[in-house]
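Engineer: Here's a sequence, model it:
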Amino acid sequence: MGNVSSYFPFYSQEDNSKKSEDRPEEKPGNKKEQRSKPTPKDPREIWKKTLREKARPMKIKKKIEKKKKADYFLKHVRPKRKY
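Structural biologist: Sure thing, here's the model as predicted:
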């Protein structure tokens, strides 16, 4: 077996080294940005999560409305008495 350059005259060791120099070095911080979010292992987990999220909005909405009414009552209807 001969040199690689004998089979492929356009390919040589010098060109290969130049390519690696031209390429910008990868910084360790960039790898975190490129990673996608890890997916849950069990598809049933995803299903349970979506069910929970679907069941919640009305509960949360009612709680928020209750809190708003209570805040309004405390601020406007019965402000703190000054003695």
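Engineer: Please make it C-alpha for all contacts and neighbour counts, starting now.
Structural biologist: Will do.
Engineer: what's the following helix or strand after the helix or strand where K19 lies?
Structural biologist: Secondary-structure element containing K19, defined by DSSP states H and E: helix 13-22. Under the assignment DSSP H and E, the closest C-terminal helix or strand after helix 13-22 is helix 30-34.
Engineer: and for comparison, fold this next one:
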Amino acid sequence: MTGRAGVRVEVADRDLLRWAIGESGLSLRSVAARVGCSHGQIGHLTSGRQRSCRAELAVAIASAIGCGFDEIFTTASKG
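Structural biologist: Presented below is the predicted three-dimensional model:
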């Protein structure tokens, strides 16, 4: 998935996202620092408080934690 400005994606499996971050050995702060967002945003994505984010951020998160993009994220529904 190539990130394009304005394209949003949803977390398809927040439990897998939370697990993958734990398995990566990185803290939420470390992931956030690597991808250029706040640790709060990563926390909101793993808790379900925030369900979507920019595609560029999702790609960066998946890469930082060593997970496939399609395993964790899906195209955001419109509406």
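Engineer: Now the TM-score, please.
Structural biologist: TM-score for the superposed chains, counting by TM-score structural alignment, normalised by the length of the second structure: 0.19, backed by 20 aligned residues with a CA RMSD of 3.5 Å.
Engineer: mind checking which helix or strand P57 of the first structure is in?
Structural biologist: Taking DSSP H and E as the definition, P57 of the first structure sits inside helix 43-72.
Engineer: for the strand or helix carrying E71 of the second structure, packing partners?
Structural biologist: E71 of the second structure is part of helix 69-72, with elements assigned from DSSP H and E. With contacts taken as 3 or more CA pairs under 8 Å, 6 or more residues apart in numbering; DSSP states H and E, helix 69-72 of the second structure sits against helix 14-24, helix 55-64.
Engineer: Tell me which of those sits most buried.
Structural biologist: Sort these by mean neighbour count, taking mean count of other CA atoms under 10 Å, and helix 55-64 sits at the top with a mean of 20.
Engineer: quick check: angle from that helix to helix 14-24?
Structural biologist: Helix 55-64 of the second structure and helix 14-24 meet at an angle of 50 degrees, taking axes from the mean of the first three to the mean of the last three CA atoms, to 10 degrees as the criterion.
Engineer: Please name every helix or strand in contact with helix 55-64 of the second structure.
Structural biologist: With 3+ CA pairs under 8 Å, 6+ apart as the test, helix 55-64 of the second structure has strand 8-11, helix 28-35, helix 69-72 packed against it.
Engineer: Can you say which of the ones you listed is packed in most?
Structural biologist: Compared across these, strand 8-11 shows the largest average neighbour count, a mean of 21 (mean count of other CA under 10 Å).
Engineer: same for that strand, what does it pack against?
Structural biologist: Packing contacts for strand 8-11 of the second structure, counted by 3+ CA pairs under 8 Å, 6+ apart, involve strand 52-54, helix 55-64, strand 73-75.
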